[in-house]
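**Student:** Okay, sequence plus prediction incoming.
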Amino acid sequence: MRETGRRRPDPSELPRFAPVVDRDTSGGRHRPPRPPRAARARRELDQRLVRVTASISALAVLIVVLLLPPISILDRGSDSAPGGIVARARRLQPVLPSGLEAASALYDLDVPATTAGPATLTVKLSAPAPRATNLLLYSYDGGKWQRLGTAQSVPGGASARGNVAAVPSTIAVLRRVSTTRALGVIVGPGQTPDPAAGKASIVSVEAAYPAPGTTDAGGVIVRPGALAPALRQGGGAVYLGISVTDAEDTQAVDRILADAALTKRHVAAVVTEAKGTGAAGVHLDYGALAPARREAFTAFVQQLASVLTAGGMGLVVSVPTPAGDGTGAYDWVALTSAASALWLNAPSDPSAYYEQVEAALRARAAEGADLERVWLMLDRRSRQRADGKFAALSLRSALTLASALQAIGQGAIAPGAAVSLAGVNIESASGSGGLRWDDRARSVTFEATGGRTVWIENRFSAAFRLDLAVRYVLGGVAVAGAAQDDALPATWETVGSFISNGTVQLELPYGPYLEPRWLASDGVIENFGRGAAVWRAPQQAGTFDVTLIISDGVAFFGQRLSLGVGGGGEPAAPGPTGNR
């Protein structure tokens, strides 16, 4: 095999990556990627001047903070500080919840009756902590600690600030010291989790759906024996997954929520089927419901949670990521109080993922939703957009699409002839530009023929998604498509790091790996570019193979095209060479 031009990475080399070292997790945000060296030098010169001003500003902020009382309250309804509030620090701290430590004293608050509604609280910390993370606001009442929401260290680090739905009678800032997170997995009926996933807290088996029609309205249809393999495998609490998959299922749920009697019947049916299958709990994924059903759905979940809890069973509710300001039929504050956990489904559009998910998490935290009960949903499947619609596909299918190749306008090939080759879906002349890293979607992407765009899910993109769970202190992660499947990416090591350490390593794929590589069994590859090349046929007659190898930065995948020289005939259809 011969290839001319600059050296390309060999699939046999050890994997490489480009580490993301410029991280700033303040406020749940990232710095943008570092600029080129020349631009960075100019920026650093400007930043020296900015740092002087910033240092003076930080000193001023620190002085102001030290002059504040232990508790500062801003009424978010009127943007003014209510008067008459007195804060007294307790000398002794009650026993703290497991995994938490005190970052401030516990303050008793005397709050006037006129102070009502949501507010922003600034609480003095016991010791300055300018870079503190995992800060939480808690109240203590009736011998129990209650989480109010997250808090952020203010400039200077003397205090922490957070939003609450109402001013409590007590307030303290606690810091999470336990870094472990919970793992949930979702498998299909009759499936078991991939052994590489490790031990999951919850194994949801997608085994049931709301009964359609009017005769058995309110009922639940369960696929026979769907939970049995997962129950036999053990290793986690197996939940009965009840989900909607089409318009008929959605209509069935809407009918249930529109009728109090049907809602009551549905609660009873869900509990009966969960007990009958031997499940330890229930996982509801009812998709995009009408916003008008918000109160009805909340009441349904509260009723169901009450019955399940009384029977020693758990309840998980999947919620869609809202595309706008509201949350539609899903009241996060009420649902996090009723259910064991909320599993946040990803937006259908990968290019809008971070914009929508981060906006949702910030808004719900400000409303007082308990984000420790929110788990991020991680889907191992890649995504394709075609004609404005999104569909899931496996990593293998995505790489097969990217590695498709053809000989352009070629009939009989004479010895020594030049043959134009093209990667059908990555050839730059078609405007696709090959495989590349998408900074907005934070994944490898390419544009295929027919106006299609493909976003590839792998360990790089998974790490960036999990970093959201780190920065917003979510309670865990739930992995969809968790059954063993060689067509899906190996992301379990990345997930395991998040579960055991509460952190992930952010990396970018090694740039040269994303460049396509052309190989030939004989002859010479010439003038290769991003997705196109010229093959100079050998001087002797025969059948020869040309191979296009592409990579998402982790796996190498190729397709081979057989070309006849000197004997005429059409080229054979390309075939895969497999993952290397």
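**Tutor:** Looks like it came in fine. Since the structure is predicted, the reported quantities are computational estimates derived from the model, not experimental observations. Numbering: from 1, shown residues only.

**Student:** going forward, measure contacts between C-alpha atoms and count neighbours the same way
**Tutor:** Noted.

**Student:** Stretch 273-289: which residues count as buried?
**Tutor:** By 16 or more other CA atoms under 10 Å, the buried positions in stretch 273-289 come out as 273-275, 277, 279-287, 289.

**Student:** residues making contact with stretch 292-302?
**Tutor:** Residues from elsewhere that reach stretch 292-302, judged by CA atoms under 8 Å, 6 or more residues apart in numbering: 254, 257-258, 263-264, 267, 328-331, 334-335, 338-339.

**Student:** Sorry, slip of the keys, the one I care about is stretch 248-263.
**Tutor:** Outside of stretch 248-263, the residues within contact range by CA under 8 Å, 6+ apart are 209-213, 217-218, 244, 266, 286-287, 289-290, 293, 296-297, 300.

**Student:** and if you look at stretch 382-400?
**Tutor:** For stretch 382-400, using CA under 8 Å, 6+ apart, the contacting residues are 348-350, 381, 450-458, 487-489, 550-552, 557-559, 576.

**Student:** if we go to 6 Å?
**Tutor:** Applying CA atoms under 6 Å, 6 or more residues apart in numbering, the external contacts of stretch 382-400 come out as 381, 452-457, 487-488.

**Student:** In it, which residues are buried?
**Tutor:** In stretch 382-400, counting by 16+ other CA under 10 Å, buried: 382-385, 390, 392-396, 398-400.

**Student:** And stretch 246-264, by the same measure?
**Tutor:** Under the neighbour-count criterion of 16+ other CA under 10 Å, stretch 246-264 has 249-257, 262-264 buried.

**Student:** Pasting the second one now:
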Amino acid sequence: MLGGILIGLAVLAFFAYSRVCGGGGCDTDYCASGQKFSAPEGYELVSKVFELNAKKAAAPDNSNALVQLPLKSATTDQRNLSFYQYVASTSSWETLAPAILDPQGKMASATLQETPAIIAVMRRLLPSGHVAAYLPHNAPLHRDAVGRVTLVHTFDFAPAADGTVTGELSGITSDGSFAFYPVISVKAGDKGAIPTVVSILGDAATRSNHVLQIVNLVNEKKLGGINIAYMDLPADQRTAFALFISELGQRLHSQNKLLTLTIPSPIVVQGRVDEGAYDWAELGKAADVLAISPLRDQSSYRNDMPRVLEHLASLVKPSKLLLTVTPYATVKTVDGIETLRLSDAMARATRMSIGAGGDEKIVASSVVEIVGTNIDREENLSGIVWQPETATVAFTYKSGTPRTVWLENFFSVGFKLELIPRYKLGGVAVENASDDVYLGNIWTALVPFITSGQPILMQPNPADLLPRWTVSKGTIEGGERAGQKGRIKWSTPAEPGTYTIKLTLSDGSYYFENEVAVTVQPREARTPTATVTATPTN
């Protein structure tokens, strides 16, 4: 079993350990071991196993050890590489720190707090590559993500106007299977955040100060790296942001720390790929991992995302790129795009209106029309359907203006994951990998992909998307097939009382219900009409 990660330490002093002994003897700090060791299941040794040379002096107290080991074969693939120590008492390997490759890919280095007796560099083997999980501050991982993610990013920090970094580190404890790099983030919805970043980036001195503050944070919190997610920057910040990331990458790499980025996806405008404020070619040189944020508009995703990925793969080593998938539903209106939790989206879909009489009463032994307000096909709404052109389950409705809701689930995510092997990307990122039960569970698609490296491409059963109506008493006119167009006629019971009407909808994976209690009033007794008989006169 793999133990906890030791990820980064404040640099007090460095005691540099050399690499490996040469021909006739070993006079370096670590020597190739003569013992036979095997990697744990799911890992591979990319270096030989080395033992600490007992003849060499130990590292000074209160110092860090800079350890470098040669690899069996040169590689430029940074994914899932770490230093491990062998613990004889438990006959197991424990994670020490991420491994940093030299420019030639022949050596791996790490800064360690101690000098373990037996060490090696190993790669965690996942057919899917990286699996990056983004989490709100202090949110727990989804149960299906545990043991399957390689990177965890928590939204903990934000830049302050003076270049410092504010926030608190999430209480994440690694089980040794993933690296933890918290996020420093800004986005358009954060009040004053974008002007703050623009001010910081606008001058070389303030940029350098911000870099220093970030590096200090990484060392103070004993982190192995950091994630920068400066979203929604104006296009005129393109050069300044690239300079900032370049400087930050150099400072972090000099201390054997990693830099990961979260960047808005480029968009396709008039036939060309527009990167906006983000110079992907330069950013790709400086960062170790670059996650492409979700492209929200599903009406253009299937056409535009392949073009975007082809463009990015020509600028950045594809193994550094992660495609981000999301559990959030997307709503498109004339004013733009917003995101919703799946439960909120389906709450809109299951809304009902009940056609009471002119006096707004429902009476016994009457016929009442019940309408699924946002799935009523007689109002030219789509209902819950599979859209082949977007490869999503969707529905349209009106709220003043037309709106389209796209749902992310097992089916839609599978068709997005197929882009990862097609463009040989470095893996997948999950926008919110928390255990929030109100989000869509997309791990049903992710787990098979992580295991095999291949997506499951399926469409939902059309019958599962049809609305289902039930009433606690009375009858639905038309039988089982009634209501498929989003409305029913309910023959109310003869007895007054409170009854329930239930509308059940599915996204193809899960069912969602809206139940409404309806009071049925007694019918008013009719007042008899007097009959007058005239007697004819003679």
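**Tutor:** Ah, there it is. Computed from a predicted model, the values in this text were never measured in an experiment.

**Student:** coming back round to it: could the buried residues of stretch 246-264 of structure 1 go into JSON lines alongside secondary structure and distance to residue 568 of structure 1?
**Tutor:** What follows is the buried residues of stretch 246-264 of structure 1, written out as JSON lines (DSSP: H, G, I helix; E, B strand; the rest coil; distance: CA to CA, whole Å):
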{"residue": "249", "secondary structure": "helix", "distance to residue 568 of structure 1": "57"}
{"residue": "250", "secondary structure": "helix", "distance to residue 568 of structure 1": "58"}
{"residue": "251", "secondary structure": "helix", "distance to residue 568 of structure 1": "60"}
{"residue": "252", "secondary structure": "helix", "distance to residue 568 of structure 1": "61"}
{"residue": "253", "secondary structure": "helix", "distance to residue 568 of structure 1": "62"}
{"residue": "254", "secondary structure": "helix", "distance to residue 568 of structure 1": "64"}
{"residue": "255", "secondary structure": "helix", "distance to residue 568 of structure 1": "66"}
{"residue": "256", "secondary structure": "helix", "distance to residue 568 of structure 1": "67"}
{"residue": "257", "secondary structure": "helix", "distance to residue 568 of structure 1": "68"}
{"residue": "262", "secondary structure": "helix", "distance to residue 568 of structure 1": "71"}
{"residue": "263", "secondary structure": "helix", "distance to residue 568 of structure 1": "71"}
{"residue": "264", "secondary structure": "helix", "distance to residue 568 of structure 1": "74"}
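
**Student:** could those residues be laid out in JSON lines, adding distance to residue 320 of structure 1?
**Tutor:** As requested, the buried residues of stretch 246-264 of structure 1 are exported to JSON lines (distance: CA to CA, whole Å):
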{"residue": "249", "distance to residue 320 of structure 1": "16"}
{"residue": "250", "distance to residue 320 of structure 1": "14"}
{"residue": "251", "distance to residue 320 of structure 1": "17"}
{"residue": "252", "distance to residue 320 of structure 1": "18"}
{"residue": "253", "distance to residue 320 of structure 1": "16"}
{"residue": "254", "distance to residue 320 of structure 1": "16"}
{"residue": "255", "distance to residue 320 of structure 1": "20"}
{"residue": "256", "distance to residue 320 of structure 1": "20"}
{"residue": "257", "distance to residue 320 of structure 1": "18"}
{"residue": "262", "distance to residue 320 of structure 1": "24"}
{"residue": "263", "distance to residue 320 of structure 1": "21"}
{"residue": "264", "distance to residue 320 of structure 1": "24"}
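
**Student:** Give me the subset of the contacts of stretch 292-302 of structure 1 lying in helices.
**Tutor:** Among the contacts of stretch 292-302 of structure 1, DSSP state H puts 254, 257, 263-264, 267, 334-335, 338 in helices.

**Student:** Now do the same for residue 209 of structure 1: its match in structure 2.
**Tutor:** Superposed on structure 2 with TM-score structural alignment, residue 209 of structure 1 falls opposite residue 158.

**Student:** Was I right to think that match contacts residue 164?
**Tutor:** No: Residue 158 of structure 2 sits out of contact with residue 164 when judged by CA atoms under 6 Å, with a separation of 8.7 Å.

**Student:** Which of those two has more residues huddled nearby?
**Tutor:** Neighbour count, other CA atoms under 10 Å: between residue 158 of structure 2 and residue 164, residue 158 has more, with 23 against 16.

**Student:** Can you say which of the contacts of stretch 382-400 of structure 1 are buried?
**Tutor:** Buried members of the contacts of stretch 382-400 of structure 1, scored by 16+ other CA under 10 Å, are 381, 452-457, 488.
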